[in-house]
Structure formats: C-alpha cells, structure tokens
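Student: Give me a model of this one.
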Amino acid sequence: MNENLFASFATPTILGLPAAVPIILFPSLLIPTSKYLINNRLITTQQWLIQLTLKQMMAVHNAKGRTWSLMLISLITFIATTNLLGLLPHSFTPTTQLSMNLAMAIPLWAGTVATGFRLKAKNTLAHLLPQGTPTPLIPMLIIIETISLLIQPMALAVRLTANITAGHLLMHLIGAATLALSTINLLTTPVTFTILALLTILEIAVALIQAYVFTLLVSLYLHDNT
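Tutor: Modelled structure (predicted):
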C-alpha cells in the first residue's frame, strides 16, 4: 500500500467537522501574558524580541506607516507560532494551505494599496509609468507594471506555501527512510537520523525566517505607499 505524501496537508476533522479554525486560534493561547507589574523571564524575553523585531521593521516608516505596528507584529507572531506548531508530531500546519495564505496576503496588500491611493494618489499612479519612458512603450509598460502590482499578493502566498510545504515533505521522506532503513541496516540508521535532526533544526529556522520575510514584504509594500 502506497502512502500519500500529501495526506499530512489535508485539513483534519473533528466529529466530521473541519478543525482548521480551532487550530488557527490555538497558537494565540500559547503566548504568555502577565497580570502583574513584575514580569517573569519568559515574558521579558518575549517583549524584548517583539520590540527588537518591531524596531527593525518600523525603522524606515514614517508616522503614517507606524500606525500598522500592531498589525505587523501580530502577523509575524501568528505565522511564526503556526509554522512552529506544525513541526510537532500529529499536528497540522495551516500555512501549507494556499487558500489561507491568500486570505492573509490579499487583504494586507489591498490595505497598503488603498493607503497609497488615499495618502498620495499621484505618486502611487506614477509608479505604473517610470520616468523617461518613450511614448510608444507607455501602454505596454503600464500593463506590465499593473500586472506586477496585482501579482504581489499571489507571490507572497505562494512563497510561504512552497517553502513550508517543501520542508515538510522533505522531513516526511527522510523520516520514512529512517524507519525503513532501521529494519534493513542498523548501521545506516544513525546517519539518516542525524540528517533528520539537522533538517528539523533547519525547518525551525525556515519557519521563523518565512514569517519574517512575509511580514517584511508587507512592510515594504506599506513603505512604498506611505
């Protein structure tokens, strides 16, 4: 019987109902909060990481762009925790679903474009036609720039989906190879297990980096429109 490699990416169900919504909401329960004036080390470290990330992303923004601070830090926290939880056994990674990533990318991209048209419509429209363009090329360049603008949310979603899915598939294949070789040749098992452990560390890094890249690109789109 052949195992379906993509079975782990199917949306799980509970009592016949899709469990995607509880899974998406679950990472927010793992973020520690404090009701006291004095925080513990975990919350202090969390706040330091949030402030460091926010400072790095907001350094290039003006006052209008910094109003998106809460949105961007919530976005990177959500994607990072969702990606990391997906590495646990018998878990599900919502960010491997292109539909969910598009549901995040399209509204955020549309919000940055709408902000650009509201704050500086002339500059936003000027991006569709580079300065000094020969007159015969103007219609073609406007079409190309418009297509490149409209494809931005698709690029955001596909990049996140492809990177997370590829890593999960590779871990699945190497894990299956480790189990198969353990019954055939015990000498090769430590080698494949070491590769699997190193790949898991790499996937943890990829999960955090992809969350940062997704949020950083949204931040750059916002910077171009504010």
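
Student: Going by C-alpha atoms from here, please, whenever you check contacts or count neighbours.
Tutor: Fine.

Student: Which residues in the helix or strand harbouring residue 149 does the neighbour count mark as buried?
Tutor: Assigned by DSSP states H and E, residue 149 falls within helix 138-150. Under the neighbour-count criterion of 16 or more other C-alpha atoms under 10 Å, helix 138-150 has 141, 142 buried.

Student: Here is the second sequence; please produce its structure so I can put it next to the first one:
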Amino acid sequence: MMTNFFDQFMSPSFLGIPLLPLALTLPWLLFPTPTPRWINNRLLTLQSQFINRFTSQLFSSINPGGHKWALLLTSLMVFLLTLNMLGLLPYTFTPTTQLSLNMGIAIPLWLATVLIGLRNQPTASLGHLLPEGTPTPLIPVLIIIETISLLIRPLALGVRLTANLTAGHLLMQLIATGAFVLTPTMPVVAALTSVVLLLLSMLEVAVAMIQAYVFVLLISLYLQENV
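Tutor: Here you go, the predicted model:
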C-alpha cells in the first residue's frame, strides 16, 4: 500500500531515466494510421467522424483567419483526451497532473493568440483592455485589472486541468484505500464503498473528456478574440 497518496503524481523514472517522454509519446502510437484504401475500417471511420465533427463545431464561430489552427487544436484535443483516459488505467501515470506540463502547453498557445492579435489588429486587441463607455476616473484602474486578467489566463488554463485531474485521482485513491481497509471488518460497508468507487470512476471518465475539451475550447475562444 502507498505510504503517501501523492506518490502517484510523481514523475516516474527507471534506473534514473525519466519516463515522462515515453508517457507523452505512447498515445500517438495507439492511434490507427490512415491507409490508402478507398474504404477504411470501422475504427478509422469512427476516428475520422469524431475529428471532423469536433473541428467543425470548434471553428464554426471563428473567423476564417483562425482556421489555420484547426490541425493544431484538434491534435491537442485528441492528445489531451488520450493522456487523461490512459491515466485512469491501473498502474499508469497521468502526465496532465503535472502543472509544469500543462503550463508548458498553455503559455505558448496563449502567447501565440495574443501576438497574432497584436500583429493583425492591434487596435482591437488593445481595446479589450478598456471596456467601451468607461468613466474617465476609472480608466487607469480598469486597464490594470484587464491586464492582470489577460496575464492570468494561461495560469488558469494550466491550474484548472491539473487541479481537476489531481483531485479526481486523489479521491479515487482515498475511496479505494477505504474499501480495502474495511473489507475484513465491515464487508457490507466495503461493498457500498466499492459501488461509490465505481460511480466515481465513471465520473472521472467524463471529467477526463470534459477537461480536455474545456482546455482546447478556451484556447479557441482566446483565438477568436484576436483574429
């Protein structure tokens, strides 16, 4: 049994070699590779339909100038979704529970959307820092507040993904430990706890999918403001 519940969030290593690059590379090896055949198999067809539906839904409200991001954001969605789902398997490691990884993804993408806005429409991008019709005495205060709100966006992106996945995994570990400890003394309570664990596991599957979607959706909203 674990001596520390937070050991499951430590970056794994083998003989001093970090396994995080392997954990980030493995999901890409699990995806089916498209073939030159006229008719694909069921798995490829399902994957293509999911990607097409997600891309069309995500970019339906974005100007054509932002459609260049379709490949990047769709790949990011599939990547985060696969990492989150694989992390729910026993004896696995979830890279998206590491704040450093999530911030490493969030900051460059957020900064890219800001720079695109400053390059293509600098007036409109700077205009977001000051709402229309603001009284003159409040202008300096609102500019400072909106600037802080802009700079805190990547932090909110990374922390949201990390906190939700970490809290879910930790709660599952606590309930599983409780069911294991209660089995010899109170089997009925242990059975009820196991049912709660099963329901929580189903909830965590939904959370894993929703958090990946929310992460990409917020980036698309930031992109929409700057294109």
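
Student: In the second structure, which residues correspond to the helix holding residue 149 of the first structure?
Tutor: With TM-score structural alignment applied, helix 138-150 of the first structure matches the range 139-151 in the second structure.

Student: how big is the offset of the matching stretch relative to the first structure?
Tutor: Compared with the first structure after fitting, stretch 139-151 of the second structure deviates on average by 0.7 Å (mean C-alpha distance after the TM-score superposition for the first structure).

Student: Now find how far off-centre that stretch is within its chain.
Tutor: Distance of stretch 139-151 of the second structure from the chain centroid (C-alpha atoms, centre = their mean, to the nearest Å) equals 27 Å.

Student: got it, and stretch 61-70 of the second structure?
Tutor: 20 Å.

Student: now do stretch 8-18 of the second structure
Tutor: Distance of stretch 8-18 of the second structure from its chain centroid, counting by C-alpha atoms, centre = their mean, is 22 Å.

Student: Which strands and helices lie in contact with the longest helix along the first structure?
Tutor: Scanning the first structure for the helix with the most residues, using DSSP state H, yields helix 189-224. Contact analysis of helix 189-224 of the first structure by 3 or more C-alpha pairs under 8 Å, 6 or more residues apart in numbering; DSSP states H and E lists helix 69-85, helix 98-119, helix 152-182 as its packing neighbours.

Student: do that again at 10 Å, thanks
Tutor: When contacts are defined as 3 or more C-alpha pairs under 10 Å, 6 or more residues apart in numbering; DSSP states H and E, helix 189-224 of the first structure packs onto helix 41-58, helix 69-85, helix 98-119, helix 152-182.

Student: List the buried residues for the longest one?
Tutor: Right, the one you point to is helix 152-182 of the first structure. Buried residues in helix 152-182 of the first structure, counted by 16+ other C-alpha under 10 Å: 152-153, 156-161, 163-165, 167-168, 170-172, 174-175, 178, 181-182.

Student: Cool, thanks, talk later.
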